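J.: any chance you can model this:
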Amino acid sequence: MSNTHPTVAVIGAGTIGLSWTALFAGHGLRVRVTDPRPDLAEAVDAALAEAAPQLARQGLDTTGLPGRVHLAGGVTEAVRDADVVQENGPENTGFKRELFATLVREAPSHALLLSSSSAIPSTAFTDRLDDAGRILIGHPFNPPHLVPLVEVVPGRRTSEEAVTRAVEFYRSVGRVPVVERKEIPGFVGNRLQNALSREAIHLVEQGVVSPSELDAIMVNSLGLRWSTVGPFLGAHLGGGPGGYRHMAEHIGPSMQRMWDSLGRPEQNPEQTERLIRAVEDAYGYRSYRDLGRERDHKQLAVLAALKDAGTTSKQNQETRS
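T.: Next up is the predicted model:
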């Protein structure tokens, strides 16, 4: 963005909003955060303290991190001088429609208005606004100060300039923005996640594996593979020298039969309760805080390893050339 040190307003300080706040402050931005929660100051302080060592491991200067964050008394104060607004409110179309009407009215005319909406396309809540050209989705994965992806999803009236600015902004804070060409409920990441979750629930319901066993299968196979190459490149490599063509032509029919047998769990109240208890039996003996810290530690290790592998690969290519 043209302003090398933009002011960012974070609207909503739940898990996602607090993580965004830490990320933006970690990159030296001025952050104004607002939320009606009575413990906002304590929540921000705790989030910054928790995130500081994780940001430092990513090479960011966390000296004076809290000094970059200002607690605003409301939306108007938060967005008054903002260059970028990152909204993290409830997944409710009516709420977002009202909030973005306020943002359009109160934020400077140049401010980029981004929503962390995880399922609702922006067209659904900007249909009554005259100025929708600078509004679009910037959907992260939790927690955004660790997980690089941001799904950038323009609405029907979002300008190309706003899309370009959003991509530039997210790259400036070390994220990997991917622009999606069509609006679809849930966007791409959550739809993929939900498709996998549906089959995972089916397999547990059928007694094939327990929740912890299914997680072990994912972590030690597909999770490991997909963190490096993704499904399509993984399948292309799985086809050997013949690539994806060989895979599709020789394994395609059996894949089709498997698709036809995939489960569609109904998840009635009784089934849901059994699944909840199975997951609680597997993981309920540990606190959310401990499990979250372990997850974040492992994710940082994976990111560091991938960065190191990418650097080594680039050096090898330069040597060969």
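
J.: drop to CA atoms for contacts and neighbour counts, all remaining ones
T.: Fine.

J.: show me where the stretch 51-200 of the chain has helices.
T.: Assigned by DSSP state H, counting those that start in this stretch, the helices in the stretch 51-200 of the chain fall at 75-79, 93-106, 160-172, 189-205.

J.: burial check on Gln315, number of neighbours?
T.: By the criterion of other CA atoms under 10 Å, Gln315 has 12 neighbours.

J.: what residues of the strand or helix carrying it count as buried?
T.: Element membership for Gln315, per DSSP states H and E: helix 288-320. For helix 288-320, the neighbour count (16 or more other CA atoms under 10 Å) marks 296, 300, 303 as buried.

J.: what sits closest to the first one if chain neighbours are left out?
T.: In this structure, Asp296 finds its nearest non-sequential neighbour in Leu146, 7.4 Å apart by CA to CA, 6 or more residues apart in numbering.

J.: one more, please, to line up against the first structure:
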Amino acid sequence: MNEHTPSPGSVRRVACIGAGVIGGGWVAHFLARGYRVTAWDPAPEFEAKLRRLVDAAWPALTELGLAEGASRDNLVIASTLAEAVADAEFVQESAPEDLALKRDLLARIDAATPPGVVISSSTSGYGMTEMQVDCPTPQRLVVGHPFNPPYLIPLVEVVGGERTEPWAVRWASEFFEVAGKSVITMDREVPGFIANRLQEAIWREALHMVANGEATVEQIDASITEGPGLRWPLLGPCLTFHLAGGDGGMAHMLDHFGPSLKSPWTRLEAPELTTELRDAMVQGCERAADGRSIAELVADRDRAVIAVMRAVDEVRKGAK
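T.: Model prediction:
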């Protein structure tokens, strides 16, 4: 960090490099949060597609609540990459998942962006360590991995590379929080990040079942939307299994059901349930519960599930 680095809360000018589905979603999100957004994409006539995406997202963003000063008129289209980042106070890159392209683009962004300004990549598959190799000032580059659509799904996973300095990760996490995102600041680089790894496990298993004629696409989707998906919005998979252990919580669940981890229910090889892993899971659930009892968690979960069910039902009725 240097004297040119703005505080996360003072940022008003954001540059979005790459304006496809993800980049355009970022543009819509930042506009809705009241930022002035400059966008650039090498694709010819990208502006029309980008403005259509923003217009399509705007009703949902309006329903969620626009920040003071939010306006689609705050979108500026740049004719060059250098122009896009010239006065940026934060940069979000969202180019296609091509490592050579990412390396070259991030190096060019880094060279053109004012000193001290944090540069974030929307990559969903590459680690920053392998992308920042050609950057002149790699210490300010981080991954800010969103979920599609970025204007609606709040999650963003933040992690640096081997040459990223800790201040940049802290700064990016704080900025994304100020910008209305739900942030997971990762402790280390993990291939595929956290949510994608979990999502990929379900996806891989779904493909196995379809390929083997064990379940249809409709059955698989219904198994999530009508089953565990209703529990996950509030508690997630770990605390959900914590409740499965009753008053004994995760400790009882693992002691009772631990052997079934080796049952042939999945094509993913289960890890060895060591004492260390068991203790880490139990302690992690205790931290996540944050003092709430099993009964309190059950009550919270049930209220959330009912609210989700009612909301989804209203949307379904409106679609008929």
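
J.: can you pull the TM-score for these?
T.: These two chains, once laid on top of each other, score a TM-score of 0.79 by TM-score structural alignment, normalised by the length of the second structure; 269 aligned residues with a CA RMSD of 2.2 Å.

J.: got the contact list for Val176 of the first structure?
T.: 148-150, 170 (CA atoms under 8 Å, 6 or more residues apart in numbering).

J.: mapped onto the second structure, which of these hold?
T.: Retained in the second structure by both residues aligned by TM-score structural alignment, their matches' CA atoms under 8 Å are the following of the contacts of Val176 of the first structure: 148-150, 170.

J.: tell me where the second structure has strands.
T.: Using DSSP state E, the strands of the second structure run over 13-17, 36-40, 75-77, 90-93, 119-121, 141-146, 155-160, 182-185.

J.: including distance to Met131 of the second structure, could these go into a markdown table?
T.: Output for these, formatted as a markdown table (distance: least, CA to CA, whole Å):
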| stretch | distance to Met131 of the second structure |
| --- | --- |
| strand 13-17 | 16 |
| strand 36-40 | 20 |
| strand 75-77 | 26 |
| strand 90-93 | 12 |
| strand 119-121 | 9 |
| strand 141-146 | 9 |
| strand 155-160 | 11 |
| strand 182-185 | 19 |
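
J.: please identify the deepest-packed of these.
T.: Greatest average neighbour count among the strands of the second structure goes to strand 141-146 (a mean of 28), per mean count of other CA atoms under 10 Å.

J.: who's in contact with that strand?
T.: By CA under 8 Å, 6+ apart, the residues outside strand 141-146 of the second structure that reach it are 92, 118-124, 127-128, 132, 153-161, 164, 168-169, 172.

J.: read off where it ends up in the first structure.
T.: Using TM-score structural alignment, strand 141-146 of the second structure lines up with residues 135-140 of the first structure.

J.: just give me the mean distance for that stretch relative to the second structure.
T.: Superposed on the second structure, stretch 135-140 of the first structure shows a mean distance of 0.3 Å to its aligned residues (mean CA distance after the TM-score superposition for the first structure).

J.: ends of stretch 116-131 of the first structure, how far apart?
T.: Chord length of stretch 116-131 of the first structure, first to last residue, is 19 Å (CA to CA, to the nearest Å).

J.: circling back: looking at the strands of the second structure, which is closest to Glu296 of the second structure?
T.: With CA to CA as the criterion, Glu296 of the second structure lies closest to strand 182-185 of these, at 23.5 Å.

J.: in the first structure, what range does that closest one match?
T.: Taking TM-score structural alignment as the measure, the first structure aligns residues 176-179 with strand 182-185 of the second structure.

J.: turn the buried residues of helix 288-320 of the first structure into a markdown table, columns for distance to Ala278 of the first structure.
T.: Output for the buried residues of helix 288-320 of the first structure, formatted as a markdown table (distance: CA to CA, whole Å):
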| residue | distance to Ala278 of the first structure |
| --- | --- |
| Asp296 | 24 |
| Leu300 | 28 |
| Leu303 | 31 |
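
J.: I'd say Met250 of the second structure and Leu243 touch.
T.: Yes - if you go by CA atoms under 8 Å, Met250 of the second structure and Leu243 touch, sitting 7.2 Å apart.

J.: before we move on, the earlier item: of the helices of the stretch 51-200 of the first structure, flag the one that's most buried.
T.: Taking mean count of other CA under 10 Å, helix 75-79 is the most buried of those, at a mean of 22.

J.: contacts for that helix next, please.
T.: 8-11, 32-34, 71-72, 85, 103, 106-108.

J.: so for Ala82 of the first structure, what's the nearest residue that isn't a sequence neighbour?
T.: Thr7 (5.0 Å).

J.: how far away is the closest residue to Val190 of the second structure other than its chain neighbours from Phe193 of the second structure?
T.: Nearest non-adjacent residue to Val190 of the second structure, counting by CA to CA, 6+ apart: Gly127, 7.5 Å away. Distance, Gly127 of the second structure to Phe193 of the second structure, by CA to CA: 9 Å.

J.: what's the answer for Ala60 of the second structure, then?
T.: Distance of Ala60 of the second structure to Phe193 of the second structure, computed by CA to CA: 27 Å.
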